[in-house]
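*Asks:* this one's structure only:
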């Protein structure tokens, strides 16, 4: 069984890196920009916080639910074709969002944009896997991780600047412009590749998995209480269980071939998935909620909050590339485990944060979190496709990207719910007499502080709420440190063997 396009040995394959790495910069921009713009969108188009949250959630759920199908589809019809299709969707939806008249249309377009993101990221990974082998593949994927890190590092700052100067619609026009430039000058350099034995897509499995991804979010969503919340959780549990059952049985959304089932060997592929899931909790969730803490508790504006989280995001510019170089000599599993331990240490040191603390004492802990998370981020893309034959790279990339995006979405929802729960718990201990009415405060938190929106409270109540919210952040940091340490142990025990090493 061979791929229609073998890994090239000519120098032109390095030209493929430019458009793919630029597209990797766009992915975090499409996620972080709309998240920061949520308050401005609310002021312009209206809508409660639950509706506004779907600006991010619609994209994340569509992205996470479609990446596995996008990988299998790329194997079937061509990875370049899927890559171009994703960029076209980015361009069209971003322009339409720039002129959208209401919140419902915006949320629907964001879901379509999420499908485009699934096509772009999964195809980019598969295309690199086809062009490079051995140490060159490791370096290429390290550059891909660095590009993704650049989007994470500067995305919040760039988006905040554009929103403050040109309005909330401007980041979408910027995304459309970058997509057009890649289509015009980058994609002609990319060669087509596909799996000649691919037979089609399991659409029922895709739909079921997408429903399961959405159910996982609904299960963790804060503010869902009462009988409605119980019914929603029961429904979510049924959908999530069905999706997990389908994923266990199939291992992919690609149909069987004449040579037998295409499901990859369970152990190598699924051992690697600990890396994106753990990174979702130890890093992605933090860079979502740390700006909210800076905005809500320390009264910083969006641009200042973006600058404040440079310490954890800036290492993503260089650490993934350095990790790729170290992987030539050391096991990627061992390196990833060390990275998670560094991240755990940073989370524990960050316990010194308080409402009156300057950002400077927080720089070192946040740097450690960014450095530690950057190590597995620079290795996990290459690991995900190194455990399968090249002609199955699209499928493996789909499974990996699914776990990355679904893990990040669940981590964000779970950490958000934990912050609200811990905050209300701390308020119940701190409040005395009738200073605070807990049901009202819980509603304020669910619709205000926890989402980054501005909340008008009395001075004494605000101080108590912000102190409790910071205490909740401390509890979450401890949990994240424990999870990172456990992820390190899993890496040391299961990814240190030769089956998990990158090709040399």
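*Replies:* Yep, it's here. In this text the structure is predicted, and so the values were computed from the model without any measurement.
*Asks:* going forward, measure contacts between C-alpha atoms and count neighbours the same way
*Replies:* Will do.
*Asks:* how many other residues sit next to the closest residue to residue 31 other than its chain neighbours?
*Replies:* Distance criterion CA to CA, 6 or more residues apart in numbering; nearest residue to residue 31, sequence neighbours excluded, is residue 56 at 6.8 Å. As a burial measure, residue 56 scores 22 neighbours (other CA atoms under 10 Å).
*Asks:* for the one 3 residues further on, same thing?
*Replies:* Number of residues near residue 59 (other CA under 10 Å) recorded here: 26.
*Asks:* For residue 118, see how far away it is.
*Replies:* 10 Å (CA to CA, to the nearest Å).
*Asks:* ok, back up a step: and the residue nearest to residue 31, that's in a helix?
*Replies:* Yes. Assessed by DSSP: H, G, I helix; E, B strand; the rest coil, residue 56 belongs to a helix.
*Asks:* Check which residues of the helix or strand harbouring residue 228 are buried.
*Replies:* According to DSSP states H and E, residue 228 maps onto helix 226-250. Buried residues in helix 226-250, counted by 16 or more other CA atoms under 10 Å: 229, 232-233, 236-237, 239-244, 246-247, 250.
*Asks:* Against that first model, consider the following:
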């Protein structure tokens, strides 16, 4: 059945709610596991006798495979079916989460986290591409806003969930809890999510692009992670950094020459698409530093318990949940430029305030006010940013656009976790030493505020007031999947 034979889903329809539920739950698995481990880092370090590099790789191993392969995930969805690839990613993620929960050493935990990232790379771009292909044009910003508010809060909910699970039992629960959630996602998506793909997409794999992109990110990440202990003159550090730069340069050349590129260079001719991805890189690099160090600083320097450190960021979760869909609707009415400019600037002000949190800090006076301001800024910008990155291109590129934007976001978070402590002067210090961590945290928050400020400026300069409307692309629907609802018919679950 051709998608154009039936009406696109409406945001408030029952069918639309089922699709939104499946994509939100699936995306939340990947988003929560990008941050949930942060709150447990001190406990994991003591339990598994891990050094600072091992703890960083517990975060970076997941982010590396996610960022390296997420372009492939989006491309596979366009080629072979967005629902099919999404379901594969959810199942893969569940198995990898089980391995994380059973890991007896930090080395095996890092390996299992890398496998988790592969599953996340398959499911994350598929979720957004499903929304872009399924909903009516006038409802997409609201649907993406709701997705951002419900799934995106996973990044903020992670520390709270992690703190609670660590306190009531064991850090391994933060991974094992993914398994029943993934089973629920598989049941809902298999029953209610329609299949779609781009029938004009090439079947050939861009193997050279995949390998060079992964090598580039991997080399840079390893080099920056090893730098603090080994030093900038260490041959392994220099070789890794050189390999990373060479790999990324080769990726650009390969995409320009490939007959079937994983990332068609022509999509970057859109100023709105390119600008949205630059803003994404700056904003998510700042977010990576914030969610990596704030909860650690609250425990190690300010003396908060794991649960109290996680609860400290709960207002961000609430504000994202309440305001993201409204921010998407606002951007649909007034255009994305103003929300995408104001949001990062509000976050920057909040991070300057948060940088002053130190020993003996009071939650109510020193932590809660800037956290609320940060949450307001984040809620204002995330949905318009995502909607702009997807809406700037034709619908046929939904998977590629989602893959590129997610890859940029994950790469930014990946590099920020590796680079920011180094820039802030961590050296060979330990993340669990309060004397060492306090100045590093302060400097990192100021650097993150600067990144947010640059994101707001770029948005004002490159994001248009209105996006050009695109004609829906012809897509294939699997006849075995749930049907799209005909115009005028009542949408009913099941």
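*Replies:* Now that the structure is in, tell me what you want to look at. Owing to the predicted nature of the structure, the values given are computational and were not obtained by experimental measurement.
*Asks:* Got a TM-score for the pair?
*Replies:* Superposed pair, TM-score by TM-score structural alignment, normalised by the length of structure 2: 0.86. Supporting alignment: 464 aligned residues with a CA RMSD of 2.9 Å.
*Asks:* on that earlier part again, does the residue nearest to residue 31 of structure 1 touch residue 35 like I think?
*Replies:* Yes. Residue 56 of structure 1 is within contact range of residue 35, at 6.1 Å (criterion: CA atoms under 8 Å).
*Asks:* The residue nearest to residue 31 of structure 1 matches what in structure 2?
*Replies:* Using TM-score structural alignment as the criterion, residue 56 of structure 1 maps onto residue 59 of structure 2.
*Asks:* Name the nearest residue to residue 448 of structure 2, sequence neighbours excluded.
*Replies:* Per CA to CA, 6+ apart, closest to residue 448 of structure 2 is residue 286, 4.4 Å.
*Asks:* how about residue 109 of structure 1, what's its match in structure 2?
*Replies:* So, by TM-score structural alignment, residue 109 of structure 1 is matched to residue 112.
*Asks:* so who does that match touch?
*Replies:* Going by CA atoms under 8 Å, 6 or more residues apart in numbering, residue 112 of structure 2 touches 96-97, 99-100, 103.
*Asks:* Between those, which sits nearest residue 84 of structure 2?
*Replies:* Residue 84 of structure 2 has its nearest neighbour among the contacts of residue 112 of structure 2 in residue 96, at 18.7 Å by CA to CA.
*Asks:* I am assuming that closest one contacts residue 120, so please confirm or correct that.
*Replies:* No. Using CA under 8 Å, residue 96 of structure 2 is not in contact with residue 120, being 10.2 Å away.
*Asks:* Settle it for me: which of these two has more neighbours?
*Replies:* residue 120 (34 against 24).
*Asks:* dump the residue contacts of the closest residue to that one other than its chain neighbours.
*Replies:* Leaving aside its chain neighbours, residue 120 of structure 2 sits nearest to residue 30 (5.3 Å; criterion: CA to CA, 6+ apart). Residues near residue 30 of structure 2 by CA under 8 Å, 6+ apart: 117, 120, 124.
*Asks:* In TSV, list the contacts of residue 112 of structure 2 along with secondary structure and distance to residue 219 of structure 2.
*Replies:* Formatted as TSV, those follow (DSSP: H, G, I helix; E, B strand; the rest coil; distance: CA to CA, whole Å):
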residue	secondary structure	distance to residue 219 of structure 2
96	helix	24
97	helix	25
99	helix	25
100	helix	24
103	coil	25
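*Asks:* out of the residues you listed, which is most surrounded?
*Replies:* Going by other CA under 10 Å, residue 97 tops the contacts of residue 112 of structure 2 with 28 neighbours.
*Asks:* which residue packs closest to the aligned partner of that one in structure 1, ignoring adjacent ones?
*Replies:* In structure 1, the residue paired with residue 97 of structure 2 is residue 94, using TM-score structural alignment. Distance criterion CA to CA, 6+ apart; nearest residue to residue 94 of structure 1, sequence neighbours excluded, is residue 172 at 4.9 Å.
*Asks:* Check the gap between the one you found and residue 100 of structure 1 for me.
*Replies:* Distance from residue 172 of structure 1 to residue 100 of structure 1, by CA to CA: 11 Å.
*Asks:* what do you get for residue 135 of structure 1?
*Replies:* For residue 135 of structure 1 relative to residue 100 of structure 1 (CA to CA), the value is 46 Å.
*Asks:* Helices of the stretch 101-250 of structure 1, start to end?
*Replies:* 103-131, 134-166, 170-181, 203-220, 226-250 (DSSP state H, counting those that start in this stretch).
*Asks:* Pipe those into TSV and attach distance to residue 74 of structure 1 per row.
*Replies:* Shown next, in TSV, are the helices of the stretch 101-250 of structure 1 (distance: least, CA to CA, whole Å):
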stretch	distance to residue 74 of structure 1
helix 103-131	7
helix 134-166	19
helix 170-181	19
helix 203-220	14
helix 226-250	18
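*Asks:* quick one, which of these is nearest to residue 340 of structure 1?
*Replies:* Closest among the helices of the stretch 101-250 of structure 1, using CA to CA: helix 134-166, at 16.5 Å.
*Asks:* so that closest one aligns onto which residues of structure 2?
*Replies:* Going by TM-score structural alignment, helix 134-166 of structure 1 sits over residues 137-169 in structure 2.
*Asks:* Might you report the residue contacts of the closest residue to residue 42 of structure 1 other than its chain neighbours?
*Replies:* Distances taken as CA to CA, 6+ apart place residue 52 nearest to residue 42 of structure 1, at 6.8 Å, with adjacent residues excluded. Contacts of residue 52 of structure 1 were listed using CA under 8 Å, 6+ apart, and they are 38, 41-42, 103.
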